[in-house]
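1. Predicted model and sequence below, questions to follow.
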Amino acid sequence: MGHVFPLNLQLAATLGTLFMALMVIFLRLRASNKPTNAKKILMPPIGMSTGFLMFVFPPFRIPFTWGLTAFVTGTLLFALPLIRTSRFEVGKDGQIYLKRSKAFILILFALLIIRMGAHEYIEQFITLEQTAGLFFTLAFGMLLPWRIMMYLKYKKLKENTPVTETK
């Protein structure tokens, strides 16, 4: 017996990626209304790093050079614009906030469109699982350097400003 709506894994993966990316953008916008701290900056790459467990399963494995290329691409193409547009400011309450930037939101949307287009193209040549592993590595290559640089900027501002730490 067939399904009323046949399951298309590639379409489901694309829609899932789009939904998650839009959620991240929405959460980033809301985060600028609350004070930040080192934990809030550093936990996302730590939490995301558990995703590398996917490579324990053979269908997700990719050659090391593919992974390295994806990580470096994430760093150079995706992280650098985010690093340049991520700024902190001290609020009236003496706490540190991520300053909202119109360019930051535009960059997030542009990166999303580039990533989705590349994903659609590359998945024609390799398996869906390998595509997932490749783009996870690319995303981690974006997130890790961006968050490290955010932390360094936060730390420098915190050292130069008497700040009340948030919970």
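-> Perfect, I can see it now. Residues are numbered from 1 along each chain as shown.

2. Going by C-alpha atoms from here, please, whenever you check contacts or count neighbours.
-> Fine.

3. And the most centrally placed residue in the chain, which helix or strand is it part of?
-> Centroid-nearest residue in the chain: Leu143, 4.6 Å away (criterion: C-alpha atoms, centre = their mean). Using DSSP states H and E, Leu143 maps to helix 128-160.

4. And Ala118, by the same measure?
-> Element membership for Ala118 (DSSP H and E) is helix 102-122.

5. Put this next to the previous one:
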Amino acid sequence: MNYNPILIIIIFVAAFIFYRQIISMYKPIKGKGVRILVTLFLLTPGWSLIMNPNAEVAPLEVTIALLFGFLLSIPLILTTGYERREDGSIYVKKSLAFIFLFLTLFAIRWTLRGIIDMDSDSRMKLFFITACAYLIPWKVLSFYKFRKVYLMN
């Protein structure tokens, strides 16, 4: 397998997001929840994949990647919740389903990466588009869910 620097960054970002989500089940979320959205800035190195002139993908392939990403975001959105505990702080609801789903989605993407037969630049572009299509809605709706709990009292 070709482990280029962008792939290493993508693995790091996925691991960091997973780590932060698990930690938030045991440590309260500080502030007004803006940190939930800040993790989206970790996607910025990947934007070079979209601008890569060597990556040739058809509009239909981009559309399929976007739809696939949106579909992957649905279980993450449904299994992410927030609760105010007895200490008055807000935590991510403990969810074994979330842990299983996040790891399963990463495994699906990793497996598809090896199955799809196209040049590596185009494949990386499509997988980055897919990642954005599930991470952005998941994080934005997670922020919205957090703010609902935050404003409840």
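-> Structure received. No experiment lies behind these values; they were computed from the predicted model shown.

6. quick revisit: what range in structure 2 matches the helix holding Leu143 of structure 1?
-> Aligned by TM-score structural alignment, helix 128-160 of structure 1 corresponds to residues 120-152 of structure 2.

7. Quick one: distance of the helix or strand containing Phe12 of structure 2 to the chain centre.
-> Assigned by DSSP H and E, Phe12 of structure 2 falls within helix 5-23. The chain centroid and the centroid of helix 5-23 of structure 2 are separated by 9 Å, computed with C-alpha atoms, centre = their mean, to the nearest Å.

8. Average offset of it relative to structure 1?
-> Mean deviation of helix 5-23 of structure 2 relative to structure 1 after superposition (mean C-alpha distance after the TM-score superposition for structure 1): 4.8 Å.

9. what's in contact with that helix?
-> In this structure, residues lying in contact with helix 5-23 of structure 2 by C-alpha atoms under 8 Å, 6 or more residues apart in numbering are Thr39, Leu42, Leu43, Pro45, Gly46, Val92, Ile99, Phe102.

10. Go ahead and build a ChimeraX selection from the buried members of the residues you listed.
-> Burial among the contacts of helix 5-23 of structure 2 is assessed by 16 or more other C-alpha atoms under 10 Å; the matching ChimeraX selection reads:
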select :39,43,46,92,99,102
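
11. and which of the contacts of helix 5-23 of structure 2 is nearest to Tyr3 of structure 2?
-> Gly46 (14.7 Å; C-alpha to C-alpha).

12. Determine the number of other residues adjacent to Val56 of structure 1.
-> Residues within reach of Val56 of structure 1, counting by other C-alpha atoms under 10 Å, total 9.

13. That one: what's it in contact with?
-> With C-alpha under 8 Å, 6+ apart, Val56 of structure 1 has no contacts at all.

14. got the angle between the helix holding Leu143 of structure 1 and helix 102-122?
-> Interaxial angle, helix 128-160 of structure 1 versus helix 102-122 (axes from the mean of the first three to the mean of the last three C-alpha atoms, to 10 degrees): 160 degrees.

15. roughly how far out does the helix holding Ala118 of structure 1 sit from the chain middle?
-> 11 Å.
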